[in-house]
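Chemist: Take a look and give me a structure for this.
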Amino acid sequence: MATYNKRGYKAPKPEVEKEAVEVEQQPVEETFDGNSTTANVFNSLDAGASKTEEWVEKNQKTIYVVLAALIVVVVGYLVVDRVMITPKEEEAANEMYQAEQYLDQALTAEKSKDSLFNLALNGGEGKFGFLKIIEEYDGTDAANLAHYFAGTAYLNTGKYKEAVEQLEKFDAKDDGLKASAIGAKGDAYVQLGGNANLEQGLKFYVDAAHVSDNDVFTPRFLFKAAQVSEALNKKADALKYYTEIKDKYSASQEGMLIDAYIAKVE
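Modeler: Down below sits the predicted model:
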């Protein structure tokens, strides 16, 4: 009789083969001998923690002393700031208001400029001038700014060495004021005259121009640098500064007639 397999029918495996398969599928039990990597890590951490605790217990007194000292310093600073520094800053700023008014009037006045600059420097109407503020409120922001204002007053009254001395002591935090102060030192040296002073003035103008990329200060001091370069017969340098104004700051006041200046030195 003919034999055939029904669809999906599988012949049963021999018993021996079935047993072998069952043996292979049995899970392998892991053994632990107490030396696994994880256990070693935790043991190390425990040991480290114990040493830290021992060190803290041993140096507890020193730790408390250091913490107490830090607290005293912080609290002391806050007290000094509230009781001494902040009131001194406010007092200096209030005191300087009148001197600033004199300076503003002097810079815009058509007559009696020198007397107004003198009042700004030395005071009037019972108020301190910039020089006294520098002396009485040394270390304050107002005293620092007073150096800049005093330098400006000296520059406008022809006392160029005194102007440089005050401007050197000014610590500018704003790029605009920094450029202005450096440029003012350039003005003072140029006014002193002589090639050595012109060279120094030129250096300050270039430095002032490159404090930051500013559409007002940069072209102003580049132009001054070009003018002094011409006076020193450095036409190539003058052309470089004029060209930089034309290329980058043509919309500035200095850039309006810059082509004429370029033509003059080419």
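Chemist: from here on, contacts and neighbour counts on C-alpha atoms
Modeler: OK.
Chemist: SS state for the residue nearest to the spatial centre of the chain?
Modeler: Geometric centre of the chain, nearest residue: Lys173, 7.8 Å, by Cα atoms, centre = their mean. With DSSP: H, G, I helix; E, B strand; the rest coil as the basis, Lys173 sits in coil.
Chemist: Show me the helices in the protein, by range?
Modeler: With helices called from DSSP state H, the chain shows them at 15-25, 37-58, 60-80, 86-108, 113-122, 130-136, 141-156, 160-168, 175-192, 195-209, 217-231, 235-248, 258-265.
Chemist: Show me what counts as buried in the fourth one.
Modeler: If you call a residue buried by 16 or more other Cα atoms under 10 Å, then helix 86-108 has these buried ones: 88-89, 92-93, 95-96, 98-100, 102-103, 105-106.
Chemist: now the angle from that helix to helix 141-156?
Modeler: 20 degrees (axes from the mean of the first three to the mean of the last three Cα atoms, to 10 degrees).
Chemist: What are the contacting residues of helix 86-108?
Modeler: 112-114, 116-117, 119-121, 123-124, 127-130, 133, 137, 140-143, 149, 153 (Cα atoms under 8 Å, 6 or more residues apart in numbering).
Chemist: One more, so I can put them side by side:
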Amino acid sequence: MSKIPFTGKSQQARQQQPRVVPSDPTQPLEAYNPEHPLLEDPDALAIRLVESEDFVRRNKSVLLGLLAVVVLAVAGGFGYYLWRGSQDTKGQAALFQAVSYWEADSLQKAMKGDGRNLGLERVASEYSGTDAGNLANFYAGVAALKEGKNKEAIDYLEDFSSDDYLVQARAYSLLGDAHLEMNQAKEAADFYNKAANHNANEFFSPGYLLKEATAREVAKDYDGAITAYNKILTDYASAAEATEAKEYKARAEALAGK
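Modeler: Below is the predicted model:
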């Protein structure tokens, strides 16, 4: 004959378990099954506490090691936060003079520095990971584009990112300009499209769409160009670009044989 396993639901177990009176007087004794039996049985709770103390005593070195790792991680993160803040402050100071040269169109000094002050190239590399270094990438990308160094411009602008929707859209458009200068019309059109749809608005999106359409025509993607022109006419009918879009759309349709 097989033996019935001894569980809390067996008759023997039920007989040995203490009959605790439920807090609800309407609940039958037999039906009562406390959710937290340790709280109802002081002896069981005492045994569990002893077992926990024994576990801590046996694994003291391991637990202390884990605690040390947590403390070091927190301290390291806080230290990195302070260091990064100080680096950004230094980077902003270095960036100030470089941007002054950039605004004065002294691009060589803006990029390379003047012997005493760092240029955009070094600010971007030495303060990488800070807001100053990130912003230096944008200025350096524009400067490189003005100097016809399109590949360098792409590298800098791809390393730039901004939470400001308009500035980020502008960066996408500049990437489109650099690719178009390198005869990469499809890539240029894709970046113009990203610029137009990045927080789309009536002030800048029509212009980006017009540039996208032009780039798609250069790439002989006339259907894509027509789509961009149609978006201007549909979503931004009152924009100044709508007149050009209507004219250029007819040209694209003729080239597409429509």
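Chemist: And the residue nearest to the centre of structure 1? What does it align with in structure 2?
Modeler: Using TM-score structural alignment, the partner of Lys173 of structure 1 in structure 2 is Asp163.
Chemist: For that match, give its distance to Ala169 of structure 2.
Modeler: 10 Å (Cα to Cα, to the nearest Å).
Chemist: Tell me the residue in structure 2 aligned with Asp138 of structure 1.
Modeler: Looking across to structure 2 (by TM-score structural alignment), Asp138 of structure 1 lines up with Ser128.
Chemist: Touching, that match and Asn137? I think so.
Modeler: No: if you go by Cα atoms under 8 Å, Ser128 of structure 2 and Asn137 don't touch, sitting 9.2 Å apart.
Chemist: out of those two, which sits in the more crowded spot?
Modeler: Asn137 (26 against 19; other Cα atoms under 10 Å).
Chemist: which residue lines up with the more buried one in structure 1?
Modeler: Under the alignment (TM-score structural alignment), Asn137 of structure 2 pairs with His147 of structure 1.
Chemist: ditto for Ala196 of structure 2
Modeler: Per TM-score structural alignment, Ala196 of structure 2 is aligned with Ala209.
Chemist: Leaving out chain neighbours, which residue sits closest to Glu230 of structure 1?
Modeler: Spatial nearest neighbour of Glu230 of structure 1, excluding adjacent residues (Cα to Cα, 6 or more residues apart in numbering): Ala238 at 5.9 Å.
Chemist: Give me the neighbour count for that neighbour.
Modeler: The number of residues packed near Ala238 of structure 1 is 26, by other Cα under 10 Å.
Chemist: One more: the one 5 residues further on?
Modeler: Here the count is done by other Cα under 10 Å, and Thr243 of structure 1 has 21 residues near it.
Chemist: And it, what's its match in structure 2?
Modeler: Aligned partner of Thr243 of structure 1 by TM-score structural alignment: Asn230.
Chemist: Just list the residues touching its match, thanks.
Modeler: Asn230 of structure 2 neighbours (Cα under 8 Å, 6+ apart): Ala245, Lys249.
Chemist: swap the cut-off to 10 Å and go again
Modeler: Leu209, Ala213, Gly224, Tyr236, Ala237, Ala242, Ala245, Lys246, Lys249 (Cα atoms under 10 Å, 6 or more residues apart in numbering).
Chemist: How about Glu136 of structure 1?
Modeler: Glu136 of structure 1 neighbours (Cα under 10 Å, 6+ apart): Lys88, Ala92, Phe128, Phe130, Ala143.
Chemist: Look up how far Tyr205 of structure 1 lies from it.
Modeler: In terms of Cα to Cα, Glu136 of structure 1 sits 32 Å off from Tyr205 of structure 1.
Chemist: One more: Asp247 of structure 1?
Modeler: When Asp247 of structure 1 is compared with Tyr205 of structure 1 (using Cα to Cα), they lie 19 Å apart.
Chemist: Looking at those two, which one has more neighbours?
Modeler: Using other Cα under 10 Å, the more surrounded residue of Asp247 of structure 1 and Tyr205 is Tyr205, with 28 against 10.
Chemist: Let me know how buried the closest residue to the match of Ala196 of structure 2 other than its chain neighbours is, in neighbour terms.
Modeler: Using Cα to Cα, 6+ apart and skipping residues adjacent in sequence, the residue nearest Ala209 of structure 1 is Thr218, 4.2 Å away. By other Cα under 10 Å, 25 other residues sit near Thr218 of structure 1.
Chemist: What lines up with Thr218 of structure 1 in structure 2?
Modeler: Using TM-score structural alignment, Thr218 of structure 1 sits opposite Ser205 in structure 2.
Chemist: how about its match, what does it touch?
Modeler: The contact partners of Ser205 of structure 2, by Cα under 10 Å, 6+ apart, come to 169, 192-199, 211, 231-232, 235-236, 239, 241.
Chemist: Count the residues that sit near the residue nearest to Gly113 of structure 2 when sequence neighbours are not counted.
Modeler: Excluding the flanking residues, the one nearest Gly113 of structure 2 by Cα to Cα, 6+ apart is Gly119, at 3.7 Å. Look at Gly119 of structure 2: counted by other Cα under 10 Å, it has 27 neighbours.
Chemist: what's the matching residue for Gly119 of structure 2 over in structure 1?
Modeler: Aligned partner of Gly119 of structure 2 by TM-score structural alignment: Gly129.
Chemist: need the contact list for Gly139 of structure 1.
Modeler: With contacts defined as Cα under 10 Å, 6+ apart, Gly139 of structure 1 is in contact with Ile85, Lys88, Glu89.
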